[in-house]
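sequence and predicted structure, then a few things I'm wondering about:
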Amino acid sequence: MQFLVYILVYPFLWLISILPFRLLYAFSDFVYLFVFRIFGYRKKTVKENLRLVFPDKSKEEINRITKVFYHHLCDMIVESIKSMTISEAEMKKRFTFTNIDVIKAIEEQNKSIILMCAHYGSWEWIFILQTYVKYRGNAVYKRLANKYFDRLVKRIRAKYNSYLITTKETVPTLIDLKRKGILTINGFVSDQSPKPSKAFHWNEFMGLKVPVYTGAEMLAKKLDMAVVFFKVKKLKRGYYETTFETITLNPKEYKDYEITDIFLKLVEQQIYEAPEYYLWTHKRWKHRDKVPEKFL
C-alpha cells in the first residue's frame, strides 16, 4: 500500500516541483484557499496560540497575523516540494547568508557545530549551507510513516552532503563520526514541546512556562561542539536571509540549561520582530498548566 501511494503521488509532486516560481506561488495561493478558507486547518489552535502570547494585540491584528501566517505556511509546503528539482544556483540566490564567515571560522578551529533553530521563517533550504563548507551536515528529524517518501526526502538532502538522522540515531551517529575525526554541523529544531514526564527543564517561552528540549545542549557538552543559532528573515516571497550567532565555542563552561535558555530568548526576539512567520499550528504551549512543583 505504501508503494502504491508513493507511485500515485510522486508524479504529482514532481510536476509541482518543475513549475516556474511564478506558477508555483499561484499554486500556493490555490492551496491557501483550501487550507485556510475551506478546511481551516488548525485555525483554532493558531488563534489560541496567538492570543496566549500576544494578549495585548487586537482581534484585527490577530486576524492579520493569522492570514499572513497561512500564506507563508502554504509557501513553505510548495518550496519543500520545489527542493526535488531546484538547482543549486537558484537555491543560493533565494536562500542567502549574511555572515557565513562565522561558520567557516569555527570550521578552521577543527570544531563541530550544533546548529540550533526554531520553526521560523524557512528551515527547508538551510542545507544549501553545505555547498559553502566542508562539514558533513546532519539534521535530526522524525522518520516519515511511508518509507518510500522517507527515502525521497533523504535523497534530496544527500545531494548537498546533508543527512537526516532520527532522534534515536543521533547520539551513536555523532559519537561514531567524532571518533572517526569527521567534522559535522548538526541541525536541531529545538523549540518543540516535550512531554512533561520527559522534560528535564522548564522555562518561560513567550511569557508562558513550558517544558523545553535540552538534547542539543546535552550533545554539545558531551561532544564538545560549538553552539550556533541561525536566524532566518523572510525578505519577500521565496527569498530568505540567514544570520548566524555564536552562542558558545565552549559549552562545558555553561551551567546546565543556560545554553537552552539563551536559545529560547533568541527565538523570542525573532518572533516579536515578525510573528507571522512562526509555526503557530504547533501546540507549543499545551503543557503550560502542568508545571511540576520542583520547576515552579
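Done, it's in.

hey, let's count contacts and neighbours off CA atoms from now on
Noted.

show me where the stretch 101-250 of the chain has strands.
With DSSP state E, counting those that start in this stretch as the criterion, the stretch 101-250 of the chain has strands at 113-117, 136-141, 162-166, 184-189, 201-205, 208-212, 226-236, 239-248.

out of these, flag the one nearest residue 100.
strand 239-248 (7.3 Å; Cα to Cα).

now for the closest one, which elements pack on it?
helix 88-94, strand 95-97, helix 101-108, strand 226-236, helix 258-273 (3 or more Cα pairs under 8 Å, 6 or more residues apart in numbering; DSSP states H and E).

contacting residues for residue 229?
By Cα atoms under 8 Å, 6 or more residues apart in numbering, residue 229 lies in contact with 115, 116, 117, 244, 245, 246, 247, 263, 266.

which one of those residues is nearest to residue 209?
residue 263 (15.1 Å).

ok, now how distant is the closest one from residue 270?
11 Å (Cα to Cα, to the nearest Å).

mind checking which of the two has more residues around it?
More neighbours surround residue 263 than the other of residue 263 and residue 270, with 22 against 18 (other Cα atoms under 10 Å).

that one - nearest residue in space that isn't next to it in sequence?
residue 229 (7.1 Å; Cα to Cα, 6 or more residues apart in numbering).

and the one you found, how far is that from residue 159?
Distance from residue 229 to residue 159, by Cα to Cα: 24 Å.

same thing with residue 130?
Going from residue 130 to residue 159 by Cα to Cα gives 10 Å.

neighbour count for the two, which is higher?
Neighbour tally, residue 130 and residue 159, criterion other Cα under 10 Å: the higher count belongs to residue 130, 17 against 14.

re earlier: out of the helices and strands packed on strand 239-248, which gets nearest to residue 73?
Using Cα to Cα, the nearest of the helices and strands packed on strand 239-248 to residue 73 is strand 226-236, at 12.4 Å.

list the buried ones in the closest one?
By 16 or more other Cα atoms under 10 Å, the buried positions in strand 226-236 come out as 226, 227, 228, 229, 230, 231, 232, 233, 234.

then this one, side by side with the first:
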Amino acid sequence: MAVMRKSSVVNFFVYLVSLLPFWVLYRLSDILYVLLYHVAGYRKAVVRENLRNAFPEKSENERRQIARKFYRFLPDLIVESIKMRSISAEEAKRRIAIYGIEELERHFEAGKGVVGVTAHYANWELGIHRLSLLTDNPVLIIYKPLHNKTVDTIYNSVRSRFGAVMVPMKQTLRKIVAYRQQPHISVFVADQTPMHRDSDYFIRFLNQDTLVYTGAEKIAKKTNFPVVFCHIDRLRRGYYCCTFTTLVENPAEVPGHGITDIHNRFTEDIIRQKPEWWLWSHRRWKRKPKV
C-alpha cells in the first residue's frame, strides 16, 4: 500500500512535468547536462572505462568526444522519457519515422508471431510507444523488473499507455504461449546485464568478454518465430527513426547460440557506427567469466 501511494505521488509529479512543451524540457535538459557532466561528473569513470575498453584503437581525444556527445544526449533522453507520460499518439507518430514495416507485416500476414530484439540505444522508450501505435496486433515488452518498485511501477504505466503488454522476464514463456495462436511481437532489450544464475553464455562484444541473455533465442527456437531487429536511430534533437530488419527467418534451423550471436553482432555494428547514442553509463561488463 505504501509503495502504491508513493508511486501515485511520484507519477503525478512526472505527469505535471511531462505537460511542459518540448522546448521547455530541452532548456531543462541543457541545465541538466551542465550538472551531470561538468558539476557532478555522473559516472564519468564508468563511461571512460567502458569507452577505453570498447575502442582501444581510438585516441583519447576521440573517446572524449564520444563521451561528451553521450552526456549531451543523456539529459535529452531523460526529459524525453518524462514526456512519454503525456505525449499524444499523434505527436509520438510524428517524432519517430518507420522504415521496413513490411518486415513485420509479411510475418503477421503469414500468421506468425515475431521475436523482436533491440538495445538501449537512442530513445527506446519512444520506440515502445511507436510500436504500440503501429499495429493492432499485441505488442509484448519483455522487461527486467527494477529493484525500486516505485520507479518500476511508473515505468510500466508509461510504457503501456498505448496498449503495450509489460511482461516480466520470468513470465515470458507463459505469456508468449498465451498469444501463440495469433500474430504478435514480443520485444527483448537484448543488451542488459544478466546475473550468473540467469545465463552462462559469454560472447565477444565491443572488444570484451560479455555475459548475455539468451532468452530471445530460446523463445525463437521453441516457437520458430522469426527474429526481427528494431533499430532506433536519432535523426536530430527530438526526432528518431525505427528500421525493422529480419535477422533470422527460421530459428529452428540455427544451431547452438547462433541467434544470440547474430543479434548481438548486429547491435555492435550499430553502436560502432554511432557510439554516442548507446547507454555508456551502464555497468555492462561487471560480470566476468568464471575461471
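Here it is on my side, so go on. Computed from a predicted structure; not experimentally measured.

still on that earlier bit, using a markdown table, lay out the strands of the stretch 101-250 of structure 1 together with distance to residue 58 of structure 1.
Converted to a markdown table, the strands of the stretch 101-250 of structure 1 look like this (distance: least, Cα to Cα, whole Å):
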| stretch | distance to residue 58 of structure 1 |
| --- | --- |
| strand 113-117 | 29 |
| strand 136-141 | 36 |
| strand 162-166 | 41 |
| strand 184-189 | 30 |
| strand 201-205 | 21 |
| strand 208-212 | 19 |
| strand 226-236 | 24 |
| strand 239-248 | 29 |
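
looking at these, which is nearest to residue 15 of structure 1?
Here strand 239-248 is closest among the strands of the stretch 101-250 of structure 1 (Cα to Cα), at 21.7 Å.

have a look at how far, on average, the closest one is from structure 2.
Strand 239-248 of structure 1 differs from its equivalent in structure 2 by a mean of 0.9 Å after superposition (mean Cα distance after the TM-score superposition for structure 1).

next, the angle helix 101-108 makes with that strand.
Inter-element angle recorded for strand 239-248 of structure 1 and helix 101-108: 50 degrees (by axes from the mean of the first three to the mean of the last three Cα atoms, to 10 degrees).

for strand 239-248 of structure 1, which positions count as buried?
240, 241, 242, 244, 245, 247, 248.

make TSV out of the residues you listed and add distance to residue 55 of structure 1.
Converted to TSV, the buried residues of strand 239-248 of structure 1 look like this (distance: Cα to Cα, whole Å):
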residue	distance to residue 55 of structure 1
240	29
241	30
242	29
244	31
245	30
247	30
248	34
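
ok, the residues you listed vs residue 279 of structure 1, which is closest?
Nearest member of the buried residues of strand 239-248 of structure 1 to residue 279 of structure 1, counting by Cα to Cα, is residue 240, at 16.0 Å.

just checking, the closest one touches residue 232?
Yes. Residue 240 of structure 1 is in contact with residue 232 according to Cα atoms under 8 Å; the separation is 6.6 Å.

which residues do those two both contact?
Residues touching both residue 240 of structure 1 and residue 232 (Cα under 8 Å, 6+ apart) are 121, 122.

residue 165 of structure 2 and residue 140 touch, don't they?
Yes. Counting by Cα under 8 Å, residue 165 of structure 2 touches residue 140, with 4.7 Å between them.

which one's more surrounded, the two?
Remark: of residue 165 of structure 2 and residue 140, residue 140 carries more neighbours, 25 against 18, as counted by other Cα under 10 Å.

return the residues in contact with the alignment partner in structure 1 of the more buried one.
Taking TM-score structural alignment, residue 140 of structure 2 has residue 138 as its aligned residue in structure 1. By Cα under 8 Å, 6+ apart, the contact list for residue 138 of structure 1 reads 162, 163, 164, 165, 184, 185, 186, 187.

spatially nearest residue to residue 76 of structure 2, not counting backbone neighbours?
residue 29 (5.6 Å).

hmm, residue 80 and that neighbour touching each other?
No. Between residue 29 of structure 2 and residue 80 there is no contact under Cα under 8 Å: 9.3 Å.

give the contact list for residue 42 of structure 2.
Here residue 42 of structure 2 is in contact with residue 36 (criterion: Cα under 8 Å, 6+ apart).

repeat for the one 10 residues further on
The contact partners of residue 52 of structure 2, by Cα under 8 Å, 6+ apart, come to residue 63.

check which helix or strand covers it.
For residue 52 of structure 2, the element it lies in under DSSP states H and E is helix 44-54.

which bit of structure 1 covers that helix?
Against structure 1, helix 44-54 of structure 2 falls on residues 43-53 (TM-score structural alignment).

that stretch against structure 2, how far on average?
Stretch 43-53 of structure 1 differs from its equivalent in structure 2 by a mean of 0.5 Å after superposition (mean Cα distance after the TM-score superposition for structure 1).

residue in structure 2 matching residue 155 of structure 1?
Per TM-score structural alignment, residue 155 of structure 1 is aligned with residue 157.

quick check: the gap between residue 46 of structure 2 and residue 281 of structure 2.
For residue 46 of structure 2 relative to residue 281 of structure 2 (Cα to Cα), the value is 6 Å.

compare the two (neighbour count), which wins?
residue 281 (20 against 15).

which one is the more buried one nearest to, not counting chain neighbours?
Nearest residue to residue 281 of structure 2, sequence neighbours excluded (Cα to Cα, 6+ apart): residue 47, at 5.2 Å.

contact partners for the one you found?
By Cα under 8 Å, 6+ apart, the contact set of residue 47 of structure 2 is 67, 280, 281, 282.

and which of those residues is nearest residue 199 of structure 2?
Here the nearest of the contacts of residue 47 of structure 2 to residue 199 of structure 2, counting by Cα to Cα, is residue 282; it sits at 18.5 Å.

what's that closest one aligned with over in structure 1?
So, by TM-score structural alignment, residue 282 of structure 2 is matched to residue 282.

burial count for its match?
Residue 282 of structure 1 has 15 nearby residues by other Cα under 10 Å.
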